[in-house]
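Q: Got a predicted model here, sequence first, then my questions.
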Amino acid sequence: MTLNVMETANETSEEYFILIGFSDRPVLEMILFVVNLIFYFFAVTGNSTIILLSLLDPQLHTPMYCFLSNLSVLDLCYSTSSVPQMLANLWGPRKTITYIGCVVQLFVFLSVGGVECILLSVMAYDLFVEVCKPLHYMVIVHPQLCLQLAALAWLSGLANSILMSPLTLSLERCGHWRINHFVCEMPALIRISCVNTSQVEGLVFFLAIPIVLVPLTMILVSCGYIASAVYNIKSVAGRKKAFNTCFSHMIVVSLFYSSIIYMYMQTGNAASQDQGKFLTLFYCLVIPTLNPFIYTLRNKEVKGAMRKVLGNGPGPH
């Protein structure tokens, strides 16, 4: 396998990058191929189901499912922009990606990551209003506000990517086209640069404050208020429902933010490269697979909508 990668390197021009991954461990590559294929199938199926049900069932035309549909679109973008190429490289001897493909992966990763950070804070605000101000919920979180908040998340993520992608790609590589990763991710591209990258890394850390840390702070504050409100709910059923909803959101937030902070808020050479590869697999595949199950696919509303769409029974009442 290593010989094949070296042969590919000799054939590669500046139109291609070489994604090394775990080329020196072919058995691990075969295991990862099978595992990734299974996770990718469930990620696409689960998130596509959420999007379709939210569109087809009028009873799911609510702010929560609007935001969840956006989250499912983000998860599909994450996995589809990288996993098919990853599977092809894991399966065959060639480990290359075109320069254009690398640019697309980098842009998608940076933009989608930024959008998801903002969107998770928006969803936390939605939960805060639903639990703490239930009588005013429909007045405060009206459809126009939902569209505005979703647009804010998408525009913020795109702006982050438009700024960071060209800066990352403009770093001098001095003929280095071998990326020790599965995908064209920013830390991996920074590592192959032959110039001082401290300014770019400093800008990454600076941009992480409004894109990562501020939304995370808002989420934690919102959940603090929610926890206080849940404690004061007298109904056991109501308290359990509110707790489960907030707990599900915090699981997703913890999974996503822990991997993002580890990957992007330290210098390009500081992280263990193998850990970085597995973390990338985690938030490209595992998180998009888990999100639909954590949030919605076990809900009575979604089960009812699924039966209704499939013609197997009435929707929820």
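A: Everything's here; your move.
Q: For the rest of this, base every contact and every neighbour count on C-alpha atoms.
A: Noted.
Q: got a list of what Y264 touches?
A: Listed by Cα atoms under 8 Å, 6 or more residues apart in numbering, the contact set of Y264 reads P187, V204, F205.
Q: check which helix or strand covers the second one.
A: If I follow you right, that is V204. Element membership for V204, per DSSP states H and E: helix 198-208.
Q: Next SSE downstream of that helix?
A: Next along the chain after helix 198-208, taking DSSP H and E as the criterion, comes helix 214-232.
Q: one step back: point out the other helices and strands that the helix holding V204 packs with.
A: Contact analysis of helix 198-208 by 3 or more Cα pairs under 8 Å, 6 or more residues apart in numbering; DSSP states H and E lists helix 143-169 as its packing neighbours.
Q: Second structure for comparison follows:
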Amino acid sequence: MPTPRPRVRRDGTVVWQVPIRIARDGRVLQSSKSFPTLEAAIGWAQLVDKLGTADAVALLDFQRGSTVAPATVADWLNAYVDHLTGVEPYTKRKYCAYIVNDIAPFMGHLPLDAVTQFTDAAWVLHLEEKGNSGKTIANKHGFFAAAMAAAARMRPKPLIAYNPCIGTRLPRHDSPEMTFFEPDEYELFLSAMPQRWHAQTEFCLASMARPSEVAALTVGDIKRGAGAVRINKAFKYTGTGRKLGPPKTKRGVRTVNVPFETLDRLGLDRPHDALLFHTRRGTPIRPAYFYQEAFLPACAGRGRRSGQCGGGSVGR
């Protein structure tokens, strides 16, 4: 990184110069750029180190030639998140973490319309180098691409001419192959589980409902005579508490058939608004609690009996 150095003008004021080398007509010329403060000089010197001299000079010339300072990437992303509608507070906090931890350090200081397809591709490579998985990169890039698309759609005047994220190829990510218990494996697994969890485990297997959906079910959702369960709600856990809402997707509202034998084990002679499954205190069972108290002990017991513990699934 070039080192800023002070220069005293004739009027006694001090400016900070960043020395650079510029290639012109086959020759390398010594030059410099001046800044009113040391902080500004250091910031631009870091930009030279990150983008290269030519791009950093072009960006500086663009900024100084504008009568109105363009919005920076960080400014726009924060404004975009602040005005998002139809998303949970937890989701907004996740997006803010993307901005602070992944986007701002790399290009948050850039003017919004200075971001190009090359900038976006370089950022994706940067995330890979930091050890982000393909799925994580897809999530972060999806947020950034949506924000840039919104900037290109702004009216009456778009903030950028086009979305630079279009066409960027992301690292491949393959979902892990799902594995399921064979009947004898399931029986062994269930026998190693504490008795109080047997009915819920069997219901999860029979309904294939998500744990967050199972946690929200009430006795009234069970149609015993028809052997059916109506799934139309789920708990959402935000880190600060739980919130009852619709299932994860629109298609998540559904009716599923469950064997009568399974329903007979659920103790349905209770008020319709009573939770189908609950803790000893009468509160909903969080998926993490079920995993800790039921799945892991059973897995450990199965390992002791069979010498192994696989990744079988009893639900989603």
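A: Yep, it's here. Since the model is a prediction, treat every value here as computed from it, not as a measurement.
Q: How alike are these chains, TM-score-wise?
A: Taking TM-score structural alignment, normalised by the length of structure 2 as the basis, the two superposed chains have a TM-score of 0.27; 129 aligned residues with a Cα RMSD of 5.9 Å.
Q: Pull out the buried positions in the helix holding V204 of structure 1.
A: V200, E201, V204, F205, L207, A208 (16 or more other Cα atoms under 10 Å).
Q: I'd like these as CSV, with distance to I118 of structure 1 appended.
A: Supplementary listing: these in CSV, determined by distance: Cα to Cα, whole Å:
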residue, distance to I118 of structure 1
V200, 22
E201, 21
V204, 16
F205, 16
L207, 13
A208, 11
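Q: possible to save the contacts of Y264 of structure 1 as a markdown table with distance to Q144 of structure 1?
A: As requested, the contacts of Y264 of structure 1 are exported to a markdown table (distance: Cα to Cα, whole Å):
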| residue | distance to Q144 of structure 1 |
| --- | --- |
| P187 | 37 |
| V204 | 32 |
| F205 | 33 |
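Q: quick check, nearest of these to I100 of structure 1?
A: P187 (18.1 Å; Cα to Cα).
Q: my read: that closest one touches Q273, true?
A: No - counting by Cα atoms under 8 Å, P187 of structure 1 stays clear of Q273, with 9.5 Å between them.
Q: Neighbour count: these two, which is higher?
A: P187 (22 against 17; other Cα atoms under 10 Å).
Q: next one: the helix or strand that contains that one to chain centre, how far?
A: When elements are assigned from DSSP H and E, P187 of structure 1 belongs to helix 186-191. On the basis of Cα atoms, centre = their mean, to the nearest Å, helix 186-191 of structure 1 sits 18 Å off its chain's mean C-alpha point.
Q: by contact count, what packs against that helix?
A: Against helix 186-191 of structure 1 (3+ Cα pairs under 8 Å, 6+ apart) you get helix 143-169.
Q: Which other helices and strands does the helix it packs on contact?
A: Counting by 3+ Cα pairs under 8 Å, 6+ apart, helix 143-169 of structure 1 packs on helix 63-91, helix 99-132, helix 186-191, helix 198-208.
Q: got those as a markdown table, with distance to K277 of structure 1 columns?
A: Putting these into a markdown table (distance: least, Cα to Cα, whole Å) gives the following:
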| stretch | distance to K277 of structure 1 |
| --- | --- |
| helix 63-91 | 12 |
| helix 99-132 | 14 |
| helix 186-191 | 9 |
| helix 198-208 | 19 |
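Q: Quick check: buried residues in stretch 78-92 of structure 1?
A: When burial is assessed from 16+ other Cα under 10 Å, stretch 78-92 of structure 1 yields the following buried residues: Y78, S79, T80, S81, S82, V83, Q85, M86, L87, N89, L90.
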